[in-house]
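> Here is a sequence with its predicted model. Questions after.
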Amino acid sequence: MTDKPFTLTDLKRILVEAAGADETTQPDDILDTTFALLGYESLALLETGGCIEREYGISLDDDTLTDALTPRELIDTVNERLAAARVA
């Protein structure tokens, strides 16, 4: 676990690792663009969630991952889980 917040840069890196995304074709301002419009299917998001769990030592259930429609929503959720883990 880390004391740093989870950022869009972190998410983009993990999407490249987990889903094979091409980071050079992603615009910088994707925070409020749906994952569907960005071309990510639920399986890619589940893989991404698994990478986040392993790297950051938190738990993200499948519903959390499918309910996060945009990068901003997923980043906020990850940061909430990180904050809760620090307190525990």
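Arrived safely, thanks for sending.
> use CA for all of it now, contacts and neighbours both
Noted.
> need the next SSE after the one helix or strand L37 maps to, C-terminal direction.
Secondary-structure assignment from DSSP states H and E places L37 in helix 35-38. Heading C-terminal from helix 35-38, the first helix or strand you meet, by DSSP H and E, is helix 42-56.
> Okay, one more to line up with it:
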Amino acid sequence: MRELTARRPAAPDAISAGEDESTDLDGDIIDAGFRDLGYDSLAVLELASRLERDWGVVVPDEVAATLETPRAVLDYVNERAAVK
């Protein structure tokens, strides 16, 4: 079974928009809020789009808005990827 991991939690490098250059993405950020990490709502929607494309897991916009941390994204994707 394929599993999304926290190599760099919730793939902040997969988010191409909204990154605050002062944010240290190399630290332990798995439970940090995306907003605290410098990512805006458009960046989270971009992440949802990339997860659908790369993992085949649909993340509706209304769900993406509730995924506030890298851990929440990991859990959401891995729960749905396991069902496939």
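Done, it's in. On a predicted model such as this, the values are computed, not experimentally measured, just so you know.
> Mean per-residue distance, the helix holding L37 of the first structure versus the second structure.
Mean deviation of helix 35-38 of the first structure relative to the second structure after superposition (mean CA distance after the TM-score superposition for the first structure): 0.4 Å.
> Show me what that helix is in contact with.
By CA atoms under 8 Å, 6 or more residues apart in numbering, the residues outside helix 35-38 of the first structure that reach it are 41, 69-71.
> Give the equivalent position in the second structure for K4 of the first structure.
Counting by TM-score structural alignment, K4 of the first structure lines up with R2 in the second structure.
> scratch that, Y40 of the first structure is what I was asking about
Aligned partner of Y40 of the first structure by TM-score structural alignment: Y39.
> What about its match, how many residues nearby?
19 (other CA atoms under 10 Å).
> so it makes contact with G18?
Yes. Judged on CA atoms under 8 Å, Y39 of the second structure makes contact with G18 at a distance of 4.8 Å.
> sec struct for the residue nearest in space to the middle of the second structure, please.
Taking CA atoms, centre = their mean as the criterion, A10 is the residue nearest the geometric centre of the second structure, at 4.2 Å. Classification of A10 of the second structure using DSSP: H, G, I helix; E, B strand; the rest coil returns coil.
> So it is in contact with L74, correct?
Yes. With contacts counted by CA under 8 Å, A10 of the second structure reaches L74, the gap being 5.8 Å.
> Overlap in contacts, the two.
Joint contacts of A10 of the second structure and L74 (CA under 8 Å, 6+ apart) are L4.
> Tally up the residues packed near the nearest residue to V78 of the first structure once chain neighbours are set aside, please.
Distances taken as CA to CA, 6 or more residues apart in numbering place F6 nearest to V78 of the first structure, at 6.7 Å, with adjacent residues excluded. By other CA under 10 Å, 19 other residues sit near F6 of the first structure.
> Okay then, goodbye and thanks.
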